[in-house]
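J.: this one's structure only:
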């Protein structure tokens, strides 16, 4: 590796002598250096960017004005203030599209729903919602998830348990959710969750893009443009992943072949929508379906697998939670079946309130999408009093808002599923600006209920059958990525539960 691969390191050279003299002292506080602005402190802490930002919010307040290097166009505002979140995502929603900067940074997403604004976003949302509300969707979801659990997940875990070997549970979740979302969107099961655990480039490419996309937020654009131009460093990883996405999805789109996927087929609906709404030339349909598929696959693979990973990391450290979830399964679902394991429906999953609370608590502490990028069309003043110019960059930290004592109380860093259960035993509702794990306002995730159903099915199947034990000494902490995956995975062992 040379400086051409990671040229942002050059920016630190003038500060090396100073940092050496400060060895062992506090360096978390952002310093606005001449010429370089606050960028050096950020680069020095990119191994833990979300903790770095959260620490600043704790020390200085819930909104930060970031000053980038001179002439870099990197000045921006960071916030985790619920009042600001409510203002931006709900009350003043029309003034805060994703904006051109978002589309530039996340260009790999193309014209899919995540980067779309205005009319394109409206038709994406309407079509997606109609598909999730389709009469056959719940049945297809149940069949897909339980089919993969029965034929893939449980046999694989049984083998790991019988052999007493360590394995990466995060990798298992990523394979499972990748297979499921490919089946739902592309009507194709890539079978990545097979006994041989095959290497499927597209499945692995999703994990590769998160780091380059995060770095695009915090280094000057000209640097990552240089990397992209010469296909080096992190931009090479992003380009390689984009190529793999294209090859995998294009080979499975199969335009105009309703006979291929009988019954529910999501892409057919987007094809009809594209043509009916005249969203572009017929020659652009294939690219549009690729972008649509990729966005849905990002949501279905990365967010759900990441949420499950942190749930099991937290539950493994809290034996009482593990016992409570298992007991709830037996009481709510299996009491009429002699306490024997059985598969349950989407509707029956609502009975698992304590498991729901555990998932919400995990999502509060470790939201899979750790930050969101916004840009006002017109100048605005946030409730915190901070002024924003047109098209300026606003970064909202979903990770930090779940860790603010001012928002969640003095026990905000504790894992307490009971936090989500009311005295009457029902699930407590929290406003999305306080609990933005599924985004907030009109752009709240349309797949929220689908995600909860899938997570409950997978989590219940594992917890009912096994104790999950963490491998001692294995480090578990978030990656420096826009998706909050565990950097080194989640190494575990299993021990069987006596039914």
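T.: Okay, I see it. What you see is a predicted model, and the numbers here were worked out from it, not measured in a lab.
J.: contacts and neighbour counts: CA atoms only from here.
T.: OK.
J.: List the contacts of the spatially closest residue to residue 342 that is not a sequence neighbour.
T.: Spatial nearest neighbour of residue 342, excluding adjacent residues (C-alpha to C-alpha, 6 or more residues apart in numbering): residue 334 at 7.1 Å. Neighbouring residues of residue 334 by C-alpha atoms under 8 Å, 6 or more residues apart in numbering: 340, 341, 342.
J.: now stretch 376-387, how far from the chain's geometric center?
T.: In this view, stretch 376-387 has its centroid 27 Å away from the chain centroid, taken as C-alpha atoms, centre = their mean, to the nearest Å.
J.: One more to weigh against that first structure:
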């Protein structure tokens, strides 16, 4: 049974204009609709019992995500979210920014310094992925996980292959014939997830005979990591392994990709880059050439322009460009659209971020200032809060992203640190070298939004003159 669309033209899912609702007419998808109106998105995100991941999504993503939180519904989702809530506590976030980030970020800077000395081109996307993977590994699993691990390549490959399943109605036939590389990648991913759980269980056993009590462990941010929280809440170790890999993907790939697009936009908009430096100079007037970055000083409210740059980058390049849900009951949307049980509903965060209805006539322009409100005379700028349903980058409602605050704090920290110390310049293609306008970089096929071909660039170390170029 097809959805009945009130006062709407029946168009294909590719016709994303304004706040209209469209019937899906795509061979690989079941009957459903594409929504663009924030009010309709709010209806979906607030009704977690009506709109679930569903079998259409779960069947295609099962190999990669298993019973992890990305795939889960109902009680299985609730218990994993409860474990995540404990991990993303304020105490853990403070420990993350003040103790975990600085030494690993220093390793990143040493790598960049080496590239400067040798005059090497770097792939900034790989550099940032290595940074976020090591950070999440240390904080969540008490393990050092460089992105060079075979697991990372396997996950990247499997994510792309899984994304293709949503586009190809004959994916099962294709993988029956050509699916060996994907099966090997999934095997590597599962093996790595199980190794995380095994290592954590072994450590818990060794700690059991020590003087640490459960109360002491729960009050210690270094011990109250994600894997311990998952093991405390979930008895099935395979589910724990699936959940661990889901959280690892959400905490590394999406953050690294978002930072990659942010630095790309700053390279393409030197005026915004100069405003970042200006904010740092005016905020840290006593810095003595070293920024005193900490949990307190990287709050978005403390460095609002840098936070606005990150938000504007997310508006253009959301890490999850398309979302899909399945209805468990018939429902009527705020615009009058009726949807029967078992249908799917999609919204493109990527398209919503470019909607002139929401963002104005300059929606196609990179303008961080749209996120800022001028204070009274002499007062600092204030970061504007946007509805999670008009700007659903971090989802909203009951399934709002648990790692939102961690991602924002880390982004401000990394942007401030690297822009203060380094100049980055893109390695352009032949057209740009010949004087033509450089092509806009594209994303590769994936469930998330990695930059196709990475972000090759030149890097130069600034002198110690408070962010001034040498």
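T.: Noted; the coordinates are in hand. Bear in mind that the values here come from a model prediction, so they are computed numbers and not experimental data.
J.: which residues touch residue 316 of the second structure?
T.: Per C-alpha under 8 Å, 6+ apart, neighbours of residue 316 of the second structure: 350, 353, 354.
J.: what's the spacing between the spatially most central residue of the second structure and residue 418 of the second structure?
T.: By C-alpha atoms, centre = their mean, the second structure has its centre lying nearest to residue 254, at 2.8 Å. Distance of residue 254 of the second structure to residue 418 of the second structure, computed by C-alpha to C-alpha, to the nearest Å: 19 Å.
J.: what element comes up after the top helix by length along the first structure heading to the C-terminus?
T.: Counting residues, the longest helix in the first structure under DSSP state H turns out to be helix 233-253. Downstream of helix 233-253 of the first structure, the first helix or strand assigned by DSSP states H and E is helix 266-276.
J.: Now that next one: buried residues?
T.: 266, 267, 268, 270, 271, 273, 274 (16 or more other C-alpha atoms under 10 Å).
J.: what do we get in the first structure for residue 227 of the second structure?
T.: Aligned against the first structure by TM-score structural alignment, residue 227 of the second structure finds its counterpart in residue 267.
J.: quick one: contacts for that match?
T.: 185, 186, 253, 289, 293.
J.: Name the residues that touch the longest helix of the first structure?
T.: 4-6, 108, 186, 188, 201-202, 205-206, 208-209, 211-212, 224, 227-228, 231, 267, 286, 289-290, 293-294.
J.: For ChimeraX, write the selection for the buried entries among those.
T.: To isolate the buried ones among the contacts of helix 233-253 of the first structure in ChimeraX, judged by 16+ other C-alpha under 10 Å, type:
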select :5,6,108,186,202,205,206,208,209,211,212,224,227,228,231,267,286,289,290,293,294
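J.: Which ones among the contacts of helix 233-253 of the first structure lie within helices?
T.: Per DSSP H, the subset of the contacts of helix 233-253 of the first structure in helices is 186, 201-202, 205-206, 208-209, 211-212, 224, 227-228, 267, 286, 289-290, 293-294.
J.: can you count the residues close to residue 248 of the first structure?
T.: A count of nearby residues for residue 248 of the first structure, using other C-alpha atoms under 10 Å, gives 16.
J.: Am I right that residue 102 of the first structure is in contact with residue 117?
T.: No. Applying C-alpha atoms under 8 Å, one finds residue 102 of the first structure not in contact with residue 117, separated by 10.6 Å.
J.: Could you tell me where stretch 434-448 of the first structure falls in the second structure?
T.: Against the second structure, stretch 434-448 of the first structure falls on residues 390-404 (TM-score structural alignment).
J.: Now for residue 52 of the second structure: which residues touch it?
T.: Here residue 52 of the second structure is in contact with 73, 325, 326, 327, 328 (C-alpha under 8 Å, 6+ apart).
J.: do the same with residue 38 of the second structure
T.: Residue 38 of the second structure touches 19, 389, 390, counting by C-alpha under 8 Å, 6+ apart.
J.: Translate it into the numbering of the first structure.
T.: Residue 38 of the second structure maps onto residue 82 in the first structure, by TM-score structural alignment.
J.: re the thing from before, between helix 266-276 and the longest helix of the first structure, find me the angle.
T.: 90 degrees (axes from the mean of the first three to the mean of the last three C-alpha atoms, to 10 degrees).
J.: Quick check: buried residues in helix 233-253 of the first structure?
T.: For helix 233-253 of the first structure, using 16+ other C-alpha under 10 Å, the buried residues are 233-242, 244-245, 248-249, 253.
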